[in-house]
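K.L.:
what follows is a predicted protein model with its sequence.
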Amino acid sequence: MAEEEANLEAVMGLIINGGNAKSSAMEAIMAAKTGDFDQAAAKLKEADGFLAEAHNAQTGMLTKEAQGDHVKVTLLMVHSQDHMMNAITFRDLAGEMVDLYKKIAGVPLN
């Protein structure tokens, strides 16, 4: 049962951190939309931190699998992977949107 709980904890880590990353990325877009590019950058950095936490949870699961400790694939696990991949895509697009708002405002891009 302890292994099942550990898997559930990793899955929930992906869902929670993926959701937080997506929310922070959206906040970055909204900040850029109002011209607050410092806040936008901070929110993108925050999103990156959440994605790093999600990645750590995912890496733990992948490491166990590679070592032969096969985990039963559940719908919740598939959902968590989907959540994380969508968060990564959203974060990437948010960075591009922030750059676009900077360009429109005449702010130099990094």
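P.N.:
Yes, it's here. Numbers count the residues shown, from 1 in each chain.
K.L.:
contacts, neighbours, all on C-alpha from now
P.N.:
OK.
K.L.:
for the closest residue to residue 91 other than its chain neighbours, give me its contacts.
P.N.:
With CA to CA, 6 or more residues apart in numbering as the criterion, residue 91 has its nearest non-adjacent residue at 5.4 Å, and that residue is residue 25. Shown in contact with residue 25 (CA atoms under 8 Å, 6 or more residues apart in numbering): 43-44, 47, 90-91, 94-95.
K.L.:
I'd like the next helix or strand past whichever strand or helix holds residue 25.
P.N.:
Per DSSP states H and E: residue 25 is located in helix 2-33. Tracing the chain past helix 2-33, the next element assigned as helix or strand by DSSP H and E is helix 37-66.
K.L.:
alright, now check it against this:
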Amino acid sequence: MTKEEQEIVQLISIAGESKAKAFEALKCVKTKDFDLAKDLIAESRNLDLEAHNIQTDLITRELNEDVESSNVGLLMVHAQDHYMTSQLARDLIETLISVLQ
């Protein structure tokens, strides 16, 4: 596995962890533990930022003609899918927490 592919797999993993934290926050809303829910959303947001930084680096290298980048295609599309759904889940759950509190 190339370094770039490892970074993409890391992006997938971080996005999955972010989404898991967001859904854990939603479970806390059911028990009215809003403080923990907000903490978990903050953790999710931090993970999304970490994923965003990896994504930005990968895209920047892809666009830089001076840096050789492998065409990972489907793997990167898969990573993008995970990253975008984790952001969407976090945004929706964060909104639900604010509405239900």
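P.N.:
Structure received. As the structure is a prediction and not an experimental result, all values here were calculated from the model.
K.L.:
give me the TM-score for this pair.
P.N.:
Both chains were compared after superposition, and using TM-score structural alignment, normalised by the length of structure 2 their TM-score is 0.90; 99 aligned residues with a CA RMSD of 1.3 Å.
K.L.:
re earlier: okay, buried residues for the helix holding residue 25 of structure 1 please.
P.N.:
Neighbour-count burial for helix 2-33 of structure 1, counted by 16 or more other CA atoms under 10 Å, picks out 7, 10-33.
K.L.:
ok so, going back, now the contacts of residue 25 of structure 1 in TSV, please, with extra columns for distance to residue 65 of structure 1 and neighbour count.
P.N.:
What follows is the contacts of residue 25 of structure 1, written out as TSV (distance: CA to CA, whole Å; neighbours: other CA atoms under 10 Å):
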residue	distance to residue 65 of structure 1	neighbour count
43	33	23
44	31	26
47	27	29
90	27	18
91	27	26
94	32	25
95	32	18
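K.L.:
what's the most distant pair in these?
P.N.:
The two members of the contacts of residue 25 of structure 1 with the most space between them (CA to CA) are 43 and 90, at 12.9 Å.
K.L.:
spatially central residue for structure 2, please.
P.N.:
For structure 2, the residue lying nearest the average C-alpha position, counting by CA atoms, centre = their mean, turns out to be residue 15 (3.0 Å).
K.L.:
aligned to it, what sits in structure 1?
P.N.:
Structural correspondence for residue 15 of structure 2 with respect to structure 1 (TM-score structural alignment): residue 18.
K.L.:
shouldn't its match be in contact with residue 50?
P.N.:
Yes. The pair residue 18 of structure 1 / residue 50 is scored as a contact, 6.8 Å apart, by CA atoms under 8 Å.
K.L.:
next, count neighbours for residue 34 of structure 2.
P.N.:
The number of residues packed near residue 34 of structure 2 is 19, by other CA atoms under 10 Å.
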